[in-house]
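Asks: using only what follows, build the 3D model:
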Amino acid sequence: MSDPTTVGPPPGVVMPPRRRKRRVALWSTLAVILVALVVGAIALDGVARAYAGALIEKKVRSSLSIPASTPVDAKVGGASVLLQLLAGKLERVDVTSKGLTIGALTGDALLTATGIPIDQSKPIDRARLKFSVDGAQLRTLVGEVSGLPVNSVTVESGAIAIGTTITVLGIGIPVTVAVTPSAVDGQLALTPKSVQFNGQTLSPAGLRTTFGSLADAILTTRKLCVAKYLPKALTLDSVAVNGTSVELAVTADNVTLGSELFATKGVCAAK
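Replies: Purely as a prediction, here's the structure:
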């Protein structure tokens, strides 16, 4: 009998090694597992982000006495919420509320807080609240600060236009005073920059030339203390005109949301 002959692959043909097949299968399995872990981590982080936002919304409602009927939405920013929780501090939180009432004003609010510790007994690094109101909402407030009868209030051309009436020799003259709002020592200040009457626009100097001391009643910079509307922790630090609305901004540094500084309103000095 002849020796058995081993049949191999045809010349020039290389058969793939079994090890290579196993290696490809291993890497494919690892890739699937890795993708599953990433998807799971993203999903878990999303759940943690939503849960943290809900807790913050509840805390903000309680601290600022926001009624349940007023919508509030809290979003946690920054990197992975899970990593932030492990670090013991959230990087940034944005809270929005439309139709929020503060004192005599109702408008849209944006609260931005940074460095929020998980331990609620510790202070946050910084909180800044921006509150936007239109001319209709400003009418009551402007009437309180101007000391003049207010016929109308509009926001235009970077200023607040106040329609009022001045009396000269027993005759009522309708005028529109354009004032520039600003924050001065935590108070809302309204500084006249021009006056319109009888189809003319006059500067403060021009109005004094025409009416003399009678113009003082409408050319005086008026200030309004807004502390009585705000938590003690918040101080008015800027006022800006944006289109047809006025944005009031208040800031607090190193305060605890649940502290007395947030729970109680500020006090205005007696006039």
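Asks: contacts, neighbours, all on C-alpha from now
Replies: Fine.
Asks: and the helices in the protein, which stretches?
Replies: 18-64, 81-87, 135-146, 204-211, 216-219, 260-263 (DSSP state H).
Asks: can you say which of the ones you listed is nearest to Val179?
Replies: Nearest to Val179 among the helices of the chain is helix 216-219; the distance by C-alpha to C-alpha comes to 9.2 Å.
Asks: following up with a second sequence; could you model it the same way so I can compare the two?
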Amino acid sequence: MSDENHTLPYPSADSEHPTLVIPGGKDGGDAGATPPKRARKRWPWVLLIVVVVLAVLAVAAELIARAVLPGIVRGMVIEQLDLPADQKLAVEADGILIPQLIGGTLDTLHLSTDSVTLEGITGAVDVTATGVPLRGGDLASASGTIRIDESQFTSLLSNTELPIDTVTLESPNATVAGSVSVLGLAIPVSLTVTPGVAEGDLELTPVGLTVGGLEVDADQVGSSLGALGEQLTQTQRICIADQLPAGITLTGLQIDESEAVITVDVDGAIATDQTLLEKGTCP
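Replies: Model (predicted):
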């Protein structure tokens, strides 16, 4: 071979001629590629939606229960006590109702009315019962108040021997007025007493007395009217059990302006024992 056709050498690897890297090659890999995004977990959102739906349903059920329960309880009370069909009666239950309804017992139930007649006594009644079974049974406990006016309070005093024609209530006392016969003459008498309760009986404690329009003391009355005078100046105990349902016991009484407020305790068996709804008896 001649020098005119000599073989040229390969160019040296330098900065002017860099080696190209083929993408995806075995040695180069895919170092610059963005990794695929992971799918977001949706179950927390689904769980949240389920919880919200359940909460809404629970609230709706509670509202429905509170709307329906008063009518049911009112109907049961009216039937049990043989009250008029149009008797107004407010019913309110404490606490969350749904668990109580499932358990079959109401924790606390409030019943109130501005006017109701029980065994001939008419007044405003407010009663709170606890442990009220929805499927029948005795109440755990019950108590309340009965507010009566002067005419109804006069009826409660029918068993006393005091001369009573009228009764005036003015807190904290009651004034009973009537007349007594002395030597064939009718003498007007007015006795002011502080009402209370003793062992379930109505108690009247005298605090003032007028005879013939004149205020007198106890000694004068005792000497001039004899046994009647002593009766007028002594504390009177009056049984009124025969004017109330047998399941109701008096625990307190006070005069509030022109009304008598009677505090009562109710036998829990009154819900199942019909005899406790009938009038009681006095010894």
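Asks: returning to that earlier point: for the helices of structure 1, please prepare JSON lines with the additional fields distance to Thr165 of structure 1 and mean neighbour count.
Replies: Formatted as JSON lines, these follow (distance: least, C-alpha to C-alpha, whole Å; neighbours: other C-alpha atoms under 10 Å):
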{"stretch": "helix 18-64", "distance to Thr165 of structure 1": "38", "mean neighbour count": "14"}
{"stretch": "helix 81-87", "distance to Thr165 of structure 1": "57", "mean neighbour count": "15"}
{"stretch": "helix 135-146", "distance to Thr165 of structure 1": "12", "mean neighbour count": "18"}
{"stretch": "helix 204-211", "distance to Thr165 of structure 1": "14", "mean neighbour count": "15"}
{"stretch": "helix 216-219", "distance to Thr165 of structure 1": "10", "mean neighbour count": "18"}
{"stretch": "helix 260-263", "distance to Thr165 of structure 1": "40", "mean neighbour count": "18"}
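Asks: can I get the ones you listed in CSV with distance to Gly186 of structure 1?
Replies: Shown next, in CSV, are the helices of structure 1 (distance: least, C-alpha to C-alpha, whole Å):
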stretch, distance to Gly186 of structure 1
helix 18-64, 19
helix 81-87, 34
helix 135-146, 14
helix 204-211, 25
helix 216-219, 21
helix 260-263, 16
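Asks: which residue is nearest the middle of structure 2?
Replies: His110 (3.1 Å; C-alpha atoms, centre = their mean).
Asks: give me the aligned partner of that residue over in structure 1.
Replies: Taking TM-score structural alignment, the alignment pairs His110 of structure 2 with Asp94 from structure 1.
Asks: wait, Gln137 of structure 1 sits on Ile102?
Replies: No - in this structure, Gln137 of structure 1 is not within contact of Ile102 by C-alpha atoms under 8 Å, at 11.0 Å.
Asks: contacts only, for Phe153 of structure 2.
Replies: Contacts for Phe153 of structure 2 (C-alpha atoms under 8 Å, 6 or more residues apart in numbering) come out as 167, 260.
Asks: what's the closest non-adjacent residue to the match of His110 of structure 2?
Replies: Spatially, and ignoring its direct neighbours in sequence, Asp94 of structure 1 is nearest to Thr112 (4.6 Å; C-alpha to C-alpha, 6 or more residues apart in numbering).
Asks: measure the counterpart of Gln84 of structure 1 in structure 2 to Glu150 of structure 2 for me?
Replies: Matched by TM-score structural alignment, Gln84 of structure 1 corresponds to Gln100 in structure 2. In this view, Gln100 of structure 2 and Glu150 of structure 2 are 41 Å apart by C-alpha to C-alpha, to the nearest Å.
Asks: same check, this time on Asp242 of structure 2
Replies: 19 Å.
Asks: do you know how far the aligned partner of Asn173 of structure 2 in structure 1 is from Lys193 of structure 1?
Replies: Aligned counterpart of Asn173 of structure 2 in structure 1: Ala159 (TM-score structural alignment). Distance, Ala159 of structure 1 to Lys193 of structure 1, using C-alpha to C-alpha: 9 Å.
Asks: so Ser238 of structure 1 makes contact with Leu248?
Replies: Yes - assessed by C-alpha under 8 Å, Ser238 of structure 1 is found in contact with Leu248 at 6.2 Å.
Asks: give me the more crowded residue out of the two.
Replies: Leu248 (21 against 18; other C-alpha atoms under 10 Å).
Asks: what do we get in structure 2 for the more buried one?
Replies: Using TM-score structural alignment, the partner of Leu248 of structure 1 in structure 2 is Ile262.
Asks: with Pro174 of structure 1 instead?
Replies: Using TM-score structural alignment, Pro174 of structure 1 sits opposite Pro188 in structure 2.
Asks: what sits closest to that match if chain neighbours are left out?
Replies: Pro188 of structure 2's closest residue in space is Ser179 (C-alpha to C-alpha, 6+ apart), at 4.2 Å.
Asks: which position in structure 2 aligns with Val72 of structure 1?
Replies: Match for Val72 of structure 1 (TM-score structural alignment): Leu89.
Asks: quick one: contacts for its match?
Replies: Applying C-alpha under 8 Å, 6+ apart to Leu89 of structure 2 gives the contacts 74, 111-113.
Asks: equivalent analysis for Gly172 of structure 1, please.
Replies: By C-alpha under 8 Å, 6+ apart, the residues touching Gly172 of structure 1 are 165-166.
Asks: ok, it to Thr106 of structure 1 distance?
Replies: Counting by C-alpha to C-alpha - Gly172 of structure 1 and Thr106 of structure 1 are separated by 32 Å.
Asks: with Ile218 of structure 1 instead?
Replies: 26 Å.
Asks: repeat for Lys58 of structure 1
Replies: 20 Å.
Asks: same check, this time on Asp125 of structure 1
Replies: Distance from Asp125 of structure 1 to Thr106 of structure 1, by C-alpha to C-alpha: 27 Å.
Asks: which residue packs closest to Phe197 of structure 1, ignoring adjacent ones?
Replies: With sequence-adjacent residues excluded and distances taken as C-alpha to C-alpha, 6+ apart, Phe197 of structure 1 is closest to Val175, at 4.7 Å.
Asks: many thanks, we can stop here.
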